[in-house]
Every structure is written in C-alpha cells, then in structure tokens.
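Student: Please find the sequence and the predicted model below.
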Amino acid sequence: MHAFLAAAARHGRLVLVLGLAAGIALPDLALAMRPWIAGMIASLLFLAALRVGHRQAVGALGDLGASVGLATVLQVVLPISAILLFAVLGLSGAALATFFVLMLAAAPVTGSPNLAIMTGNDPAPALRQIVVGTALLPLTVLPVFWLSPAFGEARAVLTAAGGLMALIVAATGSAFLLRAYWLRNPSERTIQSIDGLSAIAMAVVVIGLMSAVGPAIRQTPLTFAGVLALVCAVNFLLQVIAATLARRAGFASRAAAIGIVAGNRNVALFLTVLPQETIDPILLFIGCYQIPMYLTPAILGRFYRRQ
C-alpha cells in the first residue's frame, strides 16, 4: 500500500489531471458524486491538517493577524471591486459577472494546502487561511450580498458558512488531536503516504464538480473554450499577482500560499444556498474553474518554486 501511495505522491500532478479527465469523460458519475462532495472535502481537509500538525498550522499571532487582513482583501475588497467594474461595463446581470463575484467572495478552497505541497511549498499558511477565511465568511459576504441582492438572501449563505466552519473544525480538530497524541513525529514514509492519499482525494473530489463540462464540450465546444480561457486567465493572473505582491511586501516564505489561496476559492459552497435560476447559468463556469485550479501545480509549479 505504501508503494502505491508513494507513487501517487510523486506523481501528484498526473493524479490531478486524471481526476479532471474522469470528471469530463464521465458526467453521469460526476452527477452521482455531487451529494458526497461535502464529505470528501472534509476528508481532504483532515489529511491536510494531519500532514501539517497543529503547531505549524496555528503559527504566531502575527501570522493570524496577517491572515485576517488577507481575508479582508480577498473576500471583501476584490468582490466589491468586481461588482463596481461589472456595473460600469453594464454586465451586472451576466453569468460571468455572477460567477466571478461569487468566486472572489468565497473562502480559499480546502485543497489549497495540498496544492502548496505539490508546488514544493509550506502548506501551513494555506491551511491557516482556509480556517480564517471560512470563519470570517459570515461577515465578509454581507457587503457583497448587500450590493448584489440578486444572489439571494445572505441568511442562507451565513447558514452554509456556519456549516462549513463546523465541518472544518471537526476535520482539523480531529486531525490535530491525532497528530498531537498518536503521531507526534511522523516519519518521512508516513508523510509521503499522507501526500499520496491527499492527491487521490483531490482527484476524486473534482469529479463531482465537473458535471456540466463534459456535455458542454460535446454540445457547445466554442462556449466551453471561451469560458475555460476566461477562468484560466483570471485564476492564474490572480495567483501570479498575489504571490508577486506578497514577495515584494516581505512575505517571501508565504508568497506561494498567498498566491494559491488568492486564485483558488471554494465557490462550490454557494451551490446549495443560491436560487436555482442563479446557479444554472454558472455551472459551466464552476466546472471549468476546477481545471486551472487542478492544473496549478503543473502550470505554476516552476513559478512557485522560485518564490
């Protein structure tokens, strides 16, 4: 078993690509897996917390303060700026505007620590940003939803954010307890096995988010190509700009994690709380958005190794 997991860890980028391919090629399986996404995300977060450990994840109080400030910029300043920009362009009601505002308002995706590991960087700052960003989500979504009432009632999002926070506390708390009392000094072999499990878990999770992509490729290939190009450009630009600014501001050790959490957000959270008429037009955007997210280690791996 260890040999298999070690191989998955060594070839984590390929494992992610295989998960994307399965999600595209097997839309029926993707639909069937959607109800299980929350549980799979919890497992992924558990593995990330187990790998990092509570001491490294919590960090200094100064780090937590920086995480709060970063969450404010990423989850409030950026989406409000996008709302104003789309209003000026007359695109407030467009599907692309709805998606990008929601994406920018979301907390970092729970797979961020695993992406940091696959790019050769410390996963702890990314894990800390997930916890802080999700904890603040009930507050940060309020101005965004106030400026965009078409998204529905903020109360539903607050409820969903609370549920997600409970899931994060349960997953990370149990992992930290396990690490503190039974796995205090894991061997390199154990860490490698955890990394392999994490890569496989990420590949499985993405299948459930790709249900709209396969049909779009076959039925409306030009629309698919346009949406994919747009979300890739925004995702990668956000990552590169955020990481570069972080490095120039003196946060070189956290630059990679900051870039990863800036571009990769948990927009899937909003699937269960928004009106169906709002969700349907953006399903293709959400599915395509998984592609640059999961290709981050392959496309930006060299860039992040230079950070």
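Tutor: All right, it came through fine.

Student: from here on, contacts and neighbour counts on C-alpha atoms
Tutor: Noted.

Student: I figured Asn264 hits Asn235, correct?
Tutor: Yes. Between Asn264 and Asn235 a contact is recorded at 6.9 Å, counting by CA atoms under 8 Å.

Student: Of those two, which one has the most company?
Tutor: In this view Asn264 and Asn235 are compared by other CA atoms under 10 Å, and Asn264 has more residues nearby, 28 against 23.

Student: A further structure is provided below for comparison with the first:
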Amino acid sequence: MNPLVLLQRMGRHATTLLPFSLLLGLLFQDLAAAARPLLLPLVVILLMLALTRMDWDRLRALMRRPGPALLLAILNLVAVPLVVWPIWQGLGLWPSLVTALCLSAMAPGIISAATTASFLRLDSSLALLLSIFTNFLVPFTLPPLALWLLGFDLKIGLIDLSLRLAIIVTLAVAGAFVIRRWLGTRLVETGTTLDGISVLVLMVFAIPLMDGVVARATAEPVKLAGFIAGSFGGMLLCNLVMAVATLPFLDRRSALTVGYCSGGRHNALLMAVLPATADPDIFLFIAAVQFPIYIIPALLQPLYRRLLAR
C-alpha cells in the first residue's frame, strides 16, 4: 500500500488506533526501556504537528485576551485537586492510589492534548494554551498543594522546568512555521496526512511509557488492574468537574475542551519531582494512567460528536 494512503487512513481513524499504541509498548519491553530518550523529541514533534494543523487565527484571538485561558489554567491546577481530593478519600481506596490520584489532579496538562483535541473536533487552540499555561504555572501550584494535602515536600526547579518548556515550544513553533510555509495552499488537503503522522508519533510515544509495566503486571496483577481502573475514574472525574463548572460560562465546544484538558494530565512530570522515598505505587500509577490517556479519546468521541452536533 502507498505510504501516503496509509497515513491518510490512519489520520481518518486516529482515535480508533490510539488504544493499539499501548500494545506496542507492552509487546516490546526491551525497546520500551531503550526508547526513553526519545520522549522529549517526540513531544516536540507532536506539538509541532498540532501547531501546523491549528487554526492560527483562533490562536491569535485567544492570545489577545489571555486572561480567561489563564484563569482556566489556575482553576485546573488548584480548584480541581481541592474538589476531587475528598471524593477519593471518601471511597476507601488504597491510600497509595488516593495519593497518586490527587498528585495527578495537581499535574499540568499534557502537551499532546492539542493533537488529540483536533481528532475529537474540540478547540485545539484552547487546548494548546491550557497545556502551555498549566505547565508554566505548575511550579507555583504543585509544591504547596502537595505539601498541604499530602505532606510531600516537592522542590521543583522553577527555572529548569520553565526553560525546558520554552525550548519545546520554541522548537515546535519554528518547525510548524516552516511546514506551513512549505505546504502553503496545500495545507488543507494534506491535513489528513498530517493527522496520520501524528497518530504514528503517538504510537511510538507510547512505547517508552510502557517500560516495566509487564513486570509489574506479572508481580501484582490485581494492584495494576485496580490502578488502571482508578486512573480511568480519575481522568473522567477531572474532565467532568471542569466541563460542568465552565459550561454555564463558555460555549459547549470550549467547555468540553476545558474538561478534556483537565482529564489529561502530564503525570510523567511527577517522576522528575517526586522524592526518592516516595511510594513506588505512585510510579505504578504513572504507567497505569497511560491506558486512559490513549483509550478515553476513542470512548468519548461518540459522546462529543453527539453533544457538538446539537
């Protein structure tokens, strides 16, 4: 089959293919460990492709009035954890799972949210802004919340995290600008192909995220299954909290986008900032939460289509 045709088919069935990405990481565990250094460049490529496909007029309009997006980012990082924390505590779950769910709710949005939001026909420009704002703000919100609610003393390097994100965004913007100039008027007709490339990158991205999962599944299958179920519940609850809270103030598409971004959190950041003495179950949760991140878009797509069609 022509590779171009294959990419176009992948782009048209993006949300269906995403869950199968996890199988690659589970099947190729040796490759998963070796592929960890690819995470950062893959994040840059994902953001670059999202920017290439993005409605830049919409993005410029949002940037002219950044206040609402900034407020939504703060609510995401502060209000959502305060709402879901007592819910998880009251359910009688494993203490380590409650801790992991709360830390996840405090984490920033994943950069790839802009890519998957475009597959779901949500507002990818708003998703991108929320991801960037939450990642820049999280050094100010995560340490005090983690210390207050969970007793974790997280010493996050503000300059280091901000510089890393600035490099990612700068490289992605530059790459997207070059691609858009190169494609010119062909940008619209190549959109499905670019979506297919994004799916391919997401599939490769899933491989290092599954590093060590098979070993933990063999050693503690019940706990892993419980953590995967909990991660689905955590992602859907954060999604629901923000979507319902913002629906009276935003149009439906924007509210659904805000909710979707609240569900998808950059849990891998926690691996870099948690103390060495942290419960290893939290790291198990970081692996488990990749399942809903890749599967929930396929589950929510019919619902979003129905809601957006009204």
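Tutor: Thanks, I have the structure now. Predicted model, so just to flag it, every value in this text is computed and none were measured.

Student: overlap in contacts of Asn264 and Asn235 of structure 1?
Tutor: Between them, Asn264 of structure 1 and Asn235 share the neighbouring residues Met293, with contact defined by CA atoms under 8 Å, 6 or more residues apart in numbering.

Student: Spatially nearest residue to the most centrally placed residue in structure 2, not counting backbone neighbours?
Tutor: For structure 2, Ile110 is the residue whose C-alpha lies nearest the centre (CA atoms, centre = their mean; 3.0 Å). For Ile110 of structure 2, ignoring the flanking residues on the chain, the nearest one in space by CA to CA, 6 or more residues apart in numbering is His266 at 4.4 Å.

Student: Can you report how many residues lie near that neighbour?
Tutor: Taking other CA under 10 Å as the criterion, the count of residues near His266 of structure 2 is 22.

Student: now do the one 4 residues further on
Tutor: A count of neighbours around Leu270 of structure 2, defined by other CA under 10 Å, yields 20.

Student: Roughly how far does Met106 of structure 2 sit from Arg252 of structure 2?
Tutor: Counting by CA to CA, to the nearest Å, the gap from Met106 of structure 2 to Arg252 of structure 2 is 25 Å.

Student: Looking at the two, which one has more neighbours?
Tutor: Between Met106 of structure 2 and Arg252, Met106 has the larger neighbour count (other CA under 10 Å), namely 28 against 18.

Student: Quick check: that one touching Pro81?
Tutor: Yes. With contact defined as CA under 8 Å, Met106 of structure 2 reaches Pro81; the gap is 5.8 Å.

Student: What about Leu40 of structure 2, how many residues nearby?
Tutor: When neighbours are counted by other CA under 10 Å, Leu40 of structure 2 registers 12.

Student: Please disregard the earlier target; I meant Ala233 of structure 1.
Tutor: A total of 12 residues lie near Ala233 of structure 1 under the criterion other CA under 10 Å.

Student: before we move on, which element is it in?
Tutor: When elements are assigned from DSSP states H and E, Ala233 of structure 1 belongs to helix 221-248.

Student: how about that helix: buried residues?
Tutor: Judged by neighbour count (16 or more other CA atoms under 10 Å), helix 221-248 of structure 1 contains these buried residues: 224, 227-228, 231-232, 235-236, 238-240, 242-244, 246-247.

Student: same check, this time on stretch 147-162 of structure 2
Tutor: For stretch 147-162 of structure 2, the neighbour count (16+ other CA under 10 Å) marks Phe152, Asp153, Leu154, Ile156, Ser162 as buried.

Student: and which of the residues you listed is nearest Met54 of structure 2?
Tutor: Nearest to Met54 of structure 2 among those, counting by CA to CA, is Ser162 at 23.4 Å.

Student: and that closest one, helix, strand or coil?
Tutor: Secondary structure state of Ser162 of structure 2, per DSSP: H, G, I helix; E, B strand; the rest coil, is helix.

Student: what's near enough to touch it?
Tutor: Taking CA under 8 Å, 6+ apart as the contact definition, Ser162 of structure 2 lies against Asn135, Phe136.

Student: Same check on Gly157 of structure 2?
Tutor: Counting by CA under 8 Å, 6+ apart, Gly157 of structure 2 touches Pro139.

Student: quick one: it from Phe140 of structure 2, how far?
Tutor: From Gly157 of structure 2 over to Phe140 of structure 2 the distance is 10 Å, taken as CA to CA.

Student: ok, now Ile45 of structure 2?
Tutor: Distance, Ile45 of structure 2 to Phe140 of structure 2, using CA to CA: 27 Å.

Student: which of the two has more neighbours?
Tutor: Ile45 (21 against 12).

Student: Check the alignment and tell me where the more buried one lands in structure 1.
Tutor: Ile45 of structure 2 maps onto Ser43 in structure 1 when the alignment is built from TM-score structural alignment.

Student: Its match belongs to a helix, doesn't it?
Tutor: Yes. Secondary structure of Ser43 of structure 1 (three-state DSSP): part of a helix.

Student: Settle this for me: it is touching Ala171, isn't it.
Tutor: Yes. Counting by CA under 8 Å, Ala171 is a contact partner of Ser43 of structure 1 at 7.1 Å.

Student: quick one: stretch 163-172 of structure 1 to structure 2 mean distance?
Tutor: When structure 2 is overlaid, stretch 163-172 of structure 1 sits 2.7 Å from its aligned residues on average, using mean CA distance after the TM-score superposition for structure 1.
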